[in-house]
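Here is my input; please provide its structure:
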Amino acid sequence: MPNSVGLHPGEQYSPATGLIYVFNLIVGMGCLTLPAAFAAAGWGLSAGGILLLAIVSYMTTTWVVESMACANAINHWRRMKQLKKRGQVADELVSRTLENAEADQRCTDTSEDQDENEEESPLITEGVIERTVGEYYAIQEQIEMGQMAELFYPKVWDKVFYIVLCIYLYGDLAIYEAAVAKSLRDSICNYVPANCSSEPVDLDKCFQDSDLTRLEMYRLCTAAFIGVMGPFVFFNLTKTKYMQMLTTFTRWLAMGIMITWAIVYLAENKGHGHPPSADITKLPQLFGVCVYSFMCHHSLPALITPVTEKRSIVKLLAADYMLILMFYYLLAFTGIFAFEHLNDLYTLNFQPDRCKTDDTSVIIYSLRLFLLMFPVFTLSTNFPIIAITLRNNLKGLCLREGRRYSFFTTRCLFPLLAIIPPTLVGFITSDVEILVGITGAYAGSFIQYVVPATLVYYARKMTLQYIGMGVKNPFSAPLQHSAWLVIICVWAALCQVFVTIYLIEEYNK
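Below is the predicted model of the structure:
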């Protein structure tokens, strides 16, 4: 298969590497909030719920892949039309030159035959057109979700997509800030109350000889984090290969330590977790966390397009989802039975024990400190990238192409708009689980369910109109009936209604 448009051979990678990238993208911040959500909703209800949501997420992922192929097909079709038009213009110029040179000869019949041949002539040559038609649906060009929305959606609806995407990115940044600030706060505060076994609260002191509270320290850590990472949003950065490798290694090391630690607890009969089998009232909370934990749709074009061999990409994605689901089961089930109380950020369950400061070995203490700082290491590297993505999407939403704007508007205003709102949210609340639930239940479910369903609907409609049924799409999703698209959209709407009711009830409490 030819190289992707705009991609050099060195920028491409094998299907196995591509699936590792998808795995790393999905298994991110969301999995750290899964154990607490599992414990609240019950192990039985959570096991069935995450299985259902994994299946639905995979279905919509295949729709995104199909839409990518349709977008490439439309672009290929347009290029062929341009080449045909250029070829006809060249034939007309040659014909006029011949007519001027042989003006004294009448060749009406010959001209008519020539016109008929031009109408039936291929775009370039027979070999080229056959090869191009065969690659109509080849995913060779990286077409982002926003570009597909502009290509397939009716007017105005592409703006709706950008708005929802910006809201999701805002939620992402707020989650990152809260997770990093909480981890920093818990690694700094050393005050031990009289009843050290009780969980610390925001109004507890941070230091023994200071009136500074844990909440105030959390807000100071939030401000410090923004002070360090915020300036990067004013520039253009790219995530380097070595940064990706370091982040991936750190993530796998931390996940492996947490799972192994919980298994050792259970093997030594030290597990104190007794979660219920089901608590239906916590299902909306579980829904938002699970949706966020399977989010990858907005980044699929960047991950799948460079894959060298894509013929089996739909089946390989199914295997990837199964592996991720098993990993989530392992992480969540070991955690809910090992710990009696689970923090909204799972790494906080491994922080150094305040009640046992003398008999803790250096290795155990170092591992606990590493897990406590794990969100700081990984999320800090991703924060500028997500903030810059949000900044660019805000520009695309608000600025008109071709119009000149002031330096403050282009270089200062939109970076500030990208970092100020999530920072204010971070100051107000430190509840990472609630932030993940809201972000996943509203903006996340729209991007993961509604956008793929509507996108593939319009993509199929447009390709049928321009290309017809003669060329088969090898990346067609397993579920082709339009009823599935309606079912998913109705499902997303009902889930958002249930989540809204749940949040209202929690607020009234």
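
From here on, just use CA atoms for contacts and neighbour counts.
Will do.

The helix or strand hosting N24: what's the following helix or strand?
Assessed by DSSP states H and E, N24 sits inside helix 15-26. Counting by DSSP H and E, the next helix or strand C-terminal to helix 15-26 is helix 34-41.

Off-centre distance for that following helix?
Helix 34-41 has its C-alpha centroid displaced from the chain centroid by 22 Å (Cα atoms, centre = their mean, to the nearest Å).

residues of the strand or helix carrying L184 that come out buried?
Assigning secondary structure by DSSP H and E places L184 in helix 157-188. For helix 157-188, burial by neighbour count (16 or more other Cα atoms under 10 Å) applies to 158-159, 161-186.

The closest residue to G28 other than its chain neighbours: neighbour count?
Distances taken as Cα to Cα, 6 or more residues apart in numbering put S293 closest to G28, at 7.3 Å, once the chain neighbours are dropped. Applying other Cα atoms under 10 Å, we find 27 residues neighbouring S293.

Distance check, S293 against W261.
Using Cα to Cα, to the nearest Å, S293 is found at 22 Å from W261.

following the helix holding L184, which helix or strand shows up next?
Later in the chain than helix 157-188, the nearest helix or strand by DSSP H and E is helix 214-229.

Please state the offset of that next one from the chain centre?
Helix 214-229 sits 26 Å away from the centroid of its parent chain (Cα atoms, centre = their mean).

what does it rub up against?
177-178, 180-182, 184-185, 189, 201-206, 380, 383-384, 423, 426-427 (Cα atoms under 8 Å, 6 or more residues apart in numbering).

Now the second one, please; I'll put the structures next to each other:
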Amino acid sequence: MAGGGPDIGSYSPLTGFVFIFNLIVGAGALTIPHAFAQVGLIYGSIVLAVLAATSYVTATFMIEAIAGVNALKKRSRELDDGAIMTANASAGDDDDAEDNDADDDDRMQTEFMPLMVPAQADDKLEKRLHVKSSGMLFKFDLSKKMELAQMAQTLFSRNGNIAFYACVIVYLYGDLAIYAVAVPKSMREILCPRPAPGVARWQCSDQLDSSQLYKLFVVAFGLLLGPFAFGHVSKTRTLQFITTVVRHVSFGLMILLALIGIARGQGRSVDDVLSYERPENITTFFGVCIYSFMCHHSIPGFIAPITDKSKVGFVMACAFLAVLCVYFVLSYSATFRFQPDEIDDVYTLNFKNYSIRAVAYFLSLFPVCTLSANFPVITITLRENLRTLAHSLAGSSDEDPLHSHEHDEEQSGGILAFVVRHMYALIAIVPPLVVAFFTEDVSMLVGFTGAYAGLGIQWVVPTCLVYCLRRRLASERARALLGEDKRDLLKLSNANPFASPFAHVAWLYLIFACALASTAIITIAHFK
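You can find the predicted model right below:
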């Protein structure tokens, strides 16, 4: 997934706060003012605050899961080292038998079989744990970067991993479709401005109308950035810094310009704002909020370099609170400055006619620059996730399901060889461009992506991870204590210092229930 975290050594908690804040405030923030205004001030404020709190809760689940998986992996390495020492000490007795046992141990799998149900304990693993039970101690740590996919591989079964990758892939497809719409739409609005807010289609020249020009930009966007899907692209630190500065300058300018307009009497009255209520639009706003608070897939890479790990929880809480404040200021300023039907689904386009043309062009080009820079990275991430999912679906086969065909076709050359060799890249790049070709509704795409795939990554996956982790730790501690004096329970079952403050199992079931109810309500609303 995109945004695995900065590779810059270590940094202070304050720097970690800045990185996490920048991670959350991304492209989704550009769609919040439109969706917020469509719901109304009161409903929008409640939903935004509740979803921010829920996202924070699941972010703490991610932190707990990272520390727990690191502890499990360290414990596994300790057991492996002990097994190797034991095997070496008794190698002279029966070399062949010991070698076979060691090979079997190396192949052992300790993950849960179904998505959320622990597997039956392997006999040989139990023997190893029993030998080491007197020294059972989990070493919880956040220093080692643990990607979300690695955590899923450790805690989920094969079916759970397939579900996980399917969720990730749908989210990445939605991400790319949003980018493939927002960039051409911004370019179209710069070259051929919309004559009035409510106009859906207008003439740009004798040969082209607005819809045709938009489709030309979609094609150009695909031709310019699509080839990166076939190679390897890395975001440099300089590019990250530049896009971060541009992003915050843009948000600051939009808030400032909206406040200036309000001060000049160009805004709406308080009574007008408070009287506008459209609860039927909450489903779309829900998806937009989920998308706008999305950071969970990149949390591992951003917290690992923080020097003082004891402050990670505080840093995360401050980052979410700061983002919520920014979203409130951005949404309130837009709502009091513009009528709901005047706010564009890409908020920067509301300032394309600003009197200072340099400012107008800067804000209009902001999505073009930042989203175009991220598009190749996300495309390559999607390509590799598609490859991994195909490998998982192939079952026990060690070979990529397309690999056997690739080798033969590469030798023959031609178009068919190119298609087969770059199958995953083509599957990654073509569908988002097709979606962008037939719709330019960014708000709809953000709402759909957030409400389904985003909900899975932000709510369901972290909750499943911490649920499986807690059961896994409890299971291994119970096995380690088998035959031990129960008075040693406290000594052996050391607590996770990075555990979520929402430790009661009721929080897990509450998140699951909310996710299920939200999905059902949103689906019903979409198909009415």
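
okay, the helix holding N24 of structure 1 sits on what stretch of structure 2?
Using TM-score structural alignment, the residues of structure 2 aligned to helix 15-26 of structure 1 are 13-24.

what does stretch 317-333 of structure 1 give?
Using TM-score structural alignment, stretch 317-333 of structure 1 pairs with 316-332 in structure 2.

mean shift of that stretch relative to structure 1?
Mean deviation of stretch 316-332 of structure 2 relative to structure 1 after superposition (mean Cα distance after the TM-score superposition for structure 1): 0.5 Å.

quick revisit: surely the residue nearest to G28 of structure 1 meets P35?
No. In this structure S293 of structure 1 lies outside contact range of P35 using Cα atoms under 8 Å: 11.7 Å.

any idea how far the residue most central in space within structure 2 is from L172 of structure 2?
With distances taken as Cα atoms, centre = their mean, the residue of structure 2 nearest its centroid is H297 (4.0 Å). From H297 of structure 2 across to L172 of structure 2, the span is 11 Å (Cα to Cα).

And for S493 of structure 2?
39 Å.

G470 of structure 1: neighbour count?
Neighbour tally, G470 of structure 1, other Cα under 10 Å: 8.

Give the aligned equivalent of it in structure 2.
When structure 2 is aligned by TM-score structural alignment, G470 of structure 1 is paired with S493.

for A492 of structure 1, same thing?
For A492 of structure 1, the residue aligned by TM-score structural alignment is A515.

quick one: whichever strand or helix holds its match to chain centroid distance?
A515 of structure 2 is part of helix 505-526 when elements are defined by DSSP H and E. Mean-position distance between helix 505-526 of structure 2 and its chain equals 19 Å (Cα atoms, centre = their mean).

Output the contacting helices and strands for that helix.
Packing contacts for helix 505-526 of structure 2, counted by 3 or more Cα pairs under 8 Å, 6 or more residues apart in numbering; DSSP states H and E, involve helix 282-292, helix 461-481.

buried set for it?
By neighbour count with 16+ other Cα under 10 Å, helix 505-526 of structure 2 contains the buried residues L508, I511, F512, A515, S518, T519, I522.

Also stretch 101-108 of structure 2?
Buried residues in stretch 101-108 of structure 2, counted by 16+ other Cα under 10 Å: D105.

do the same with stretch 393-409 of structure 1
So for stretch 393-409 of structure 1, counting by 16+ other Cα under 10 Å, buried means N393, L394, K395, L397.

Show residues contacting that stretch.
Taking Cα under 8 Å, 6+ apart as the rule, stretch 393-409 of structure 1 contacts K159, Y162, I163, C166, T410, F414, A418.

so which of these would you say is closest to Y265 of structure 1?
Comparing the contacts of stretch 393-409 of structure 1 against Y265 of structure 1 with Cα to Cα places C166 closest, at 41.7 Å.
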